[in-house]
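Peer 1: the sequence and its predicted three-dimensional model are supplied below.
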Amino acid sequence: MRPFHEGVELLRLRYRELGMTRLLPPERVVIGTESADTPAWGGFHHPNQGYRHLQMRALITMYGPLTSTPQNPSLAALDLLRSYAHDCLHYGSYRSYRLHDGEIVRSRYGVNFRRPDGRTYSAPDTVDTPGTRNLGVVMEGACDWEARAVTRRAAERCGIQEPGGLDRFAYRDSTGLLDIADVRQLTSRQRLSPQAGAARFLESMGRYTTAVNTRYAWFLDDAGPEEGAELHAEVLRALVSGSVSDLCTWLDVRHGPGEFLARFRAPSY
């Protein structure tokens, strides 16, 4: 568990810089280690894993075959760290709720807005777009970008080397090293593992990477090689505080007045 504990110390310092003073409490995290589904493969891309905002609870599964003992303990610890770091940011994100027609409705999450009838501030990205103009994708991408950066630093501190086989994809994914060639393999029709659960896990990894991480990387690259890190930090600070003023100012200075609205707001909103 050393990589996990090393990583938690790193993210505690980093998240404090972003304005987040409290991490997701461990007692609000449930970790699944076994499954009645024999071929089940756990990890960040396991079906239905993630943070539940209304219950304020994170559901995480152990990386690898869900048979009670991790097949690769170091990699399982890194995957756990990535999941926890990711869900900490969801837990720490600003949100507001309202009562609408007798139901609780989340009207605000981070820098994203939602009408009571369900209309969101941004329109979904089209399938063929390389980047994103959707605030939901931007926020999810920012959370995972940061979580993978922390995981990469923890792996370096602990001297964990890239393994072979399908574990190689999980290591590169958790540490933010997955490249275009890897994604092509993951999204091809080639079956990368004979184990059914592992094959589904890798397919899910490919879909998530294409829909979220690749688009968020394009979003940062579009700001310029030197300003991408600045923009990323602005997004995270806005996500935690709920204030978009600094992010709007940052965009306005570089692209002109009203850039946030012009870039992200859907006509239907």
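Peer 2: Perfect, I can see it now. Numbering: from 1, shown residues only.
Peer 1: rest of the way, CA atoms for contacts and neighbours
Peer 2: Will do.
Peer 1: so S74 sits against P3, correct?
Peer 2: Yes: with contact defined as C-alpha atoms under 8 Å, S74 counts as touching P3 (7.2 Å).
Peer 1: ok, these two, which is more surrounded?
Peer 2: When neighbours are counted by other C-alpha atoms under 10 Å, S74 and P3 differ, and P3 comes out ahead with 26 against 20.
Peer 1: show me what the helix or strand where F201 lies is packed up against.
Peer 2: With secondary structure defined by DSSP states H and E, F201 is part of helix 196-208. Applying 3 or more C-alpha pairs under 8 Å, 6 or more residues apart in numbering; DSSP states H and E, we find helix 196-208 packed against strand 41-42, helix 180-187.
Peer 1: so for R207, which of those sits nearest?
Peer 2: helix 180-187 (7.0 Å; C-alpha to C-alpha).
Peer 1: now the angle from that closest one to helix 196-208?
Peer 2: In terms of direction (axes from the mean of the first three to the mean of the last three C-alpha atoms, to 10 degrees), helix 180-187 departs from helix 196-208 by 130 degrees.
Peer 1: highest mean neighbour count out of the helices and strands packed on helix 196-208?
Peer 2: Highest mean neighbour count among the helices and strands packed on helix 196-208 (mean count of other C-alpha atoms under 10 Å): strand 41-42, with a mean of 28.
Peer 1: list the buried residues of the helix holding F201.
Peer 2: Burial within helix 196-208, assessed by neighbour count using 16 or more other C-alpha atoms under 10 Å, is assigned to G197, A198, A199, R200, F201, L202, E203, S204, M205, G206.
Peer 1: then this one, side by side with the first:
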Amino acid sequence: MTKISDIMEYFETFAPLTTQMDFDNSGLLVGDRDNTVKKVLLSLDITKDVVLEAEELGCELIISHHPVIFNPIKHMGTHDPSYLLANKGVSALCMHTNLDLGTEFGVNVALANAIGVHNVKLADIGECLFIGSLDTAVEMKNFAQNVKAALNCSGLRYTDLKPNVKTVAVSSGAGGSNVFEAAKLGADVLVTGEIKHHEINAANSLNLNIIDAGHFKSEDIVILPLIKRLSDRFSNIIFTKSKSYSDFIKYV
């Protein structure tokens, strides 16, 4: 029988918990590491609907990217995900910045692979910032369209100060703060999931193009490759991607 601890030990081979950032709260946040598992649900976040979906599917464990418990809990209602997890007997294993920083496999590596960025390396500056390159230089508009298609985005934001791009910086989720570091590394474009107005202005001043694909789309791309990786390692466990949680942002 496979225990949660076995899955945690496997994560240690490519996304060790010791690499998580200081502010983070990755790890087994609900449940007992000695619990056995036969079915696991994977989701970017753990919401009420995700917990109920896990219960319906008979999953003993949910693996998420974002921690279900991040800030100190001062009150817990009956509809709060943490309460529901404990009440339903479903464990929660949350792999956040340690999975962002994975160099063999992780969120940013999966994002880079999906959009055609090769020779990806973790930068020695910035936060969760990776750098790589396209096979050949492409027009910025075409690259933005390729990213939109690869991530199945309904829409995305981009700038095109540089008409052509080849060197690509990648920082999934809220990576807009890396504009200065991306420019210092010689990137033509920074692909991220969130960037603020003043960060776009800074990127413009640095002649750095940006692509804002949305937080969900820039990180959800890791779920299916992670399911394959876990399924290859634990063939006796059924790993399933959540159907109840998706990108709720609409475009007009």
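Peer 2: That came through fine. Only a predicted model underlies this, so the values are computations on that prediction, with no experimental measurement involved.
Peer 1: TM-score of the superposition?
Peer 2: Scored against TM-score structural alignment, normalised by the length of the second structure, the superposed chains reach a TM-score of 0.32; 127 aligned residues with a C-alpha RMSD of 5.4 Å.
Peer 1: and which of the buried residues of helix 196-208 of the first structure is nearest A149 of the first structure?
Peer 2: Of all the buried residues of helix 196-208 of the first structure, A149 of the first structure sits closest to M205, with 17.2 Å by C-alpha to C-alpha.
Peer 1: ok, back up a step: closest to L11 of the first structure among the buried residues of helix 196-208 of the first structure?
Peer 2: The nearest member of the buried residues of helix 196-208 of the first structure to L11 of the first structure, counting by C-alpha to C-alpha, is M205 at 23.3 Å.
Peer 1: doesn't Q185 make contact with the closest one?
Peer 2: No: look at M205 of the first structure against Q185 with C-alpha under 8 Å: they stay out of range, at 10.9 Å.
Peer 1: ok so, going back, can I get the buried residues of helix 196-208 of the first structure in TSV with distance to T61 of the first structure?
Peer 2: Converted to TSV, the buried residues of helix 196-208 of the first structure look like this (distance: C-alpha to C-alpha, whole Å):
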residue	distance to T61 of the first structure
G197	13
A198	13
A199	16
R200	15
F201	12
L202	15
E203	17
S204	15
M205	15
G206	18
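Peer 1: of these, which pair is most distant in space?
Peer 2: G197 and G206 (14.5 Å).
Peer 1: elements contacting the longest strand along the second structure?
Peer 2: For the second structure, the strand with the greatest residue count under DSSP state E is strand 130-139. The contact analysis (3+ C-alpha pairs under 8 Å, 6+ apart) places strand 130-139 of the second structure against strand 118-122, strand 164-171.
Peer 1: please enumerate the helices of the stretch 101-250 of the first structure.
Peer 2: If DSSP state H, counting those that start in this stretch is used as the criterion, the helices of the stretch 101-250 of the first structure fall at 135-158, 166-174, 180-187, 196-208, 214-221, 228-241, 245-255.
Peer 1: which residues in the stretch 101-250 of the second structure form helices?
Peer 2: 107-114, 140-150, 179-184, 197-205, 215-220, 223-233.
Peer 1: please identify the deepest-packed of those helices.
Peer 2: Highest mean neighbour count among the helices of the stretch 101-250 of the second structure (mean count of other C-alpha under 10 Å): helix 107-114, with a mean of 25.
Peer 1: so which elements touch it?
Peer 2: For helix 107-114 of the second structure, the packing partners by 3+ C-alpha pairs under 8 Å, 6+ apart come out as helix 97-100, strand 118-122, strand 164-171, helix 215-220.
Peer 1: at 6 Å instead, please
Peer 2: If you count contacts as 3 or more C-alpha pairs under 6 Å, 6 or more residues apart in numbering; DSSP states H and E, helix 107-114 of the second structure packs onto no helix or strand.
Peer 1: got the angle between that helix and strand 164-171?
Peer 2: Note on geometry: by the same axes, to 10 degrees, helix 107-114 of the second structure and strand 164-171 are set 150 degrees apart in direction.
Peer 1: any idea which element R82 of the first structure lies in?
Peer 2: helix 73-92.
Peer 1: how about L42 of the second structure?
Peer 2: Taking DSSP H and E as the criterion, L42 of the second structure maps to strand 39-43.
Peer 1: in a markdown table: the helices of the stretch 101-250 of the second structure, plus distance to L93 of the second structure.
Peer 2: Listed next are the helices of the stretch 101-250 of the second structure as a markdown table, based on distance: least, C-alpha to C-alpha, whole Å:
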| stretch | distance to L93 of the second structure |
| --- | --- |
| helix 107-114 | 16 |
| helix 140-150 | 28 |
| helix 179-184 | 31 |
| helix 197-205 | 33 |
| helix 215-220 | 16 |
| helix 223-233 | 14 |
